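*Asks:* No sequence on hand, only this structure:
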């Protein structure tokens, strides 16, 4: 009886661990092309799915990652994130991809992806990239074309183009919709705003500086 109870406890623990480590739900069919027209939808797994007999090769292709994004902004950086919303064929498959462009000195500011781990491939330029773990340890390194860096799920991470030429990177995610939370925007750009006195105390800043930052980030959002 003790061995049976131990085996049952082990199975339940293993099942709980597998559920806790899961991200996007596993597919229940070969594919599930997202569709907004419910008249031609028959399955539900993630987004509503197109009838698979109506799927075409176009549902499984996407064009445009060869086109540079506009980096003429205060960050000197821009990106195009291709999720299930732009690429319906990704629905239920648990993947997404992005192109990131950096002007010289451009910064992809500290941010997180709450639903996905990111794998970054540098294509052009010299990029300093890093993430911070739950012990506030920085893991950072200069990356060159062909180099990869992984940013674990929900860890705060960033990139800086430290070279004198433009930079390009491709980011892959293990989620069809990884989400993005930019730290500065989520702290100073909320609507309604966080109490500036609370932020001033948290960041050990003058409250007027906090109010200026809130005004700046609210306008940029």
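*Replies:* Nice, I can see it. Bear in mind that the values here come from a model prediction, so they are computed numbers and not experimental data.
*Asks:* Please count neighbours and contacts with C-alpha atoms only from this point.
*Replies:* Fine.
*Asks:* what residues are up against the residue most central in space within the chain?
*Replies:* Residue closest to the average C-alpha location in the chain (Cα atoms, centre = their mean): residue 113, at 3.8 Å. Taking Cα atoms under 8 Å, 6 or more residues apart in numbering, we find residue 113 in contact with 153, 154, 155, 178, 179, 180, 181.
*Asks:* Adding neighbour count and distance to residue 131, write these out as JSON lines.
*Replies:* Converted to JSON lines, the contacts of residue 113 look like this (neighbours: other Cα atoms under 10 Å; distance: Cα to Cα, whole Å):
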{"residue": "153", "neighbour count": "17", "distance to residue 131": "11"}
{"residue": "154", "neighbour count": "21", "distance to residue 131": "10"}
{"residue": "155", "neighbour count": "20", "distance to residue 131": "6"}
{"residue": "178", "neighbour count": "26", "distance to residue 131": "17"}
{"residue": "179", "neighbour count": "14", "distance to residue 131": "17"}
{"residue": "180", "neighbour count": "14", "distance to residue 131": "15"}
{"residue": "181", "neighbour count": "16", "distance to residue 131": "14"}
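*Asks:* I'd like the distance from the longest helix belonging to the chain to the chain centre, please.
*Replies:* Longest helix in the chain, counting residues (DSSP state H): helix 2-21. Distance, stretch centre to chain centre, for helix 2-21: 32 Å (Cα atoms, centre = their mean, to the nearest Å).
*Asks:* Identify the residues contacting stretch 22-36?
*Replies:* Applying Cα under 8 Å, 6+ apart, the set of residues contacting stretch 22-36 is 41, 43, 45-50, 52, 55, 59, 84, 88-94, 115-116, 174-176.
*Asks:* ok, second structure coming up, stack it against the first:
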């Protein structure tokens, strides 16, 4: 009998957990109040009396960032920090432009799945699965590609004209970790990094110098 009670208790707790994790929001929206600190559960809500229709319109894509950088890429984000109305809605966006030869280096988003829709030009895009299989494809205008959450992925413009595309995420704050910057832009001792990366320490130091790392 005690075992049956314990089994029932855990079953009830599991059902309760699932129901709460998939529960509908208790209010229509929660525009983030960026003047207050962010908690693990997200931002506090702006007082609804101060919310206007302008909170739900994002104009940042009108003036995209320039692409005069080493990657020849312009990425204009609309995450919750730039668009507070996204708070708690599980969605975000980026407008991207890649000059010919430009690229978005291999990176991952630990907090969300990514979808790109090419609206002009062509990009070579791909991701690497957890079994180390690479999935790559030339994505043409009005085609789309999806990158599962947490997997390494990239985009490269191998064409002769600027590529433009819109990116959406399944999170209002998906996070980003660029592989090369994470590996070589840190203060981990070069000798340790040599052992854990299997890259010669001389090359490690060159890469650290390139990406602003120390030690």
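*Replies:* Received the coordinates, thanks. Note that the structure is a prediction, hence the values are computed from the model and not measured.
*Asks:* Among the contacts of stretch 22-36 of the first structure, which ones are in strands?
*Replies:* 41, 43, 45, 47, 48, 49, 50 (DSSP state E).
*Asks:* any idea how far the first one is from residue 106 of the first structure?
*Replies:* To tie it back to what came earlier, the one meant is residue 41 of the first structure. As defined by Cα to Cα, to the nearest Å, residue 41 of the first structure lies at a distance of 43 Å from residue 106 of the first structure.
*Asks:* Which one's more surrounded, these two?
*Replies:* More crowded of residue 41 of the first structure and residue 106, by other Cα atoms under 10 Å: residue 106, with 24 against 18.
*Asks:* Setting aside sequence neighbours, what's the nearest residue to the more buried one?
*Replies:* residue 76 (4.1 Å; Cα to Cα, 6 or more residues apart in numbering).
*Asks:* Residue in the second structure paired with the one you found?
*Replies:* Taking TM-score structural alignment, residue 76 of the first structure has residue 72 as its aligned residue in the second structure.
*Asks:* tally of neighbours for its match?
*Replies:* Residues near residue 72 of the second structure, counting by other Cα under 10 Å: 17.
*Asks:* okay if I get the ones in strands among the contacts of stretch 22-36 of the first structure as TSV plus distance to residue 2 of the first structure?
*Replies:* TSV is the format used below for these (distance: Cα to Cα, whole Å):
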residue	distance to residue 2 of the first structure
41	50
43	44
45	40
47	45
48	47
49	47
50	50
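*Asks:* between those, which is closest to residue 102 of the first structure?
*Replies:* For those, the minimum distance to residue 102 of the first structure (Cα to Cα) is 32.5 Å, reached by residue 47.
*Asks:* Pretty sure the closest one sits against residue 89.
*Replies:* No. Judged on Cα atoms under 8 Å, residue 47 of the first structure makes no contact with residue 89 at a distance of 10.7 Å.
*Asks:* the more surrounded of those two?
*Replies:* residue 89 (26 against 17).
*Asks:* what's the spacing between the aligned partner of residue 179 of the first structure in the second structure and residue 8 of the second structure?
*Replies:* Residue correspondence to the second structure (TM-score structural alignment): residue 179 of the first structure is matched to residue 175. Look at residue 175 of the second structure and residue 8 of the second structure: by Cα to Cα, they are 38 Å apart.
*Asks:* hang on, the earlier thing: list the contacts for the match of residue 76 of the first structure?
*Replies:* Here residue 72 of the second structure is in contact with 98, 99, 100, 101, 102, 103 (Cα under 8 Å, 6+ apart).
*Asks:* Which residue is the nearest non-sequential neighbour of the aligned residue in the first structure for the fourth one?
*Replies:* So that's residue 101 of the second structure. Matched by TM-score structural alignment, residue 101 of the second structure corresponds to residue 105 in the first structure. Spatial nearest neighbour of residue 105 of the first structure, chain neighbours left out: residue 161 (5.0 Å); criterion: Cα to Cα, 6+ apart.
*Asks:* burial count for that neighbour?
*Replies:* 27.
*Asks:* residue boundaries of the strands in the first structure?
*Replies:* 41-45, 47-50, 77-82, 96-102, 107-112, 118-124, 127-132, 138-143, 148-151, 156-161, 167-173, 181-182.
*Asks:* What's the average distance for the fourth one when superposed on the second structure?
*Replies:* Taken over the aligned residues, the distance from strand 96-102 of the first structure to the second structure averages 0.7 Å (mean Cα distance after the TM-score superposition for the first structure).
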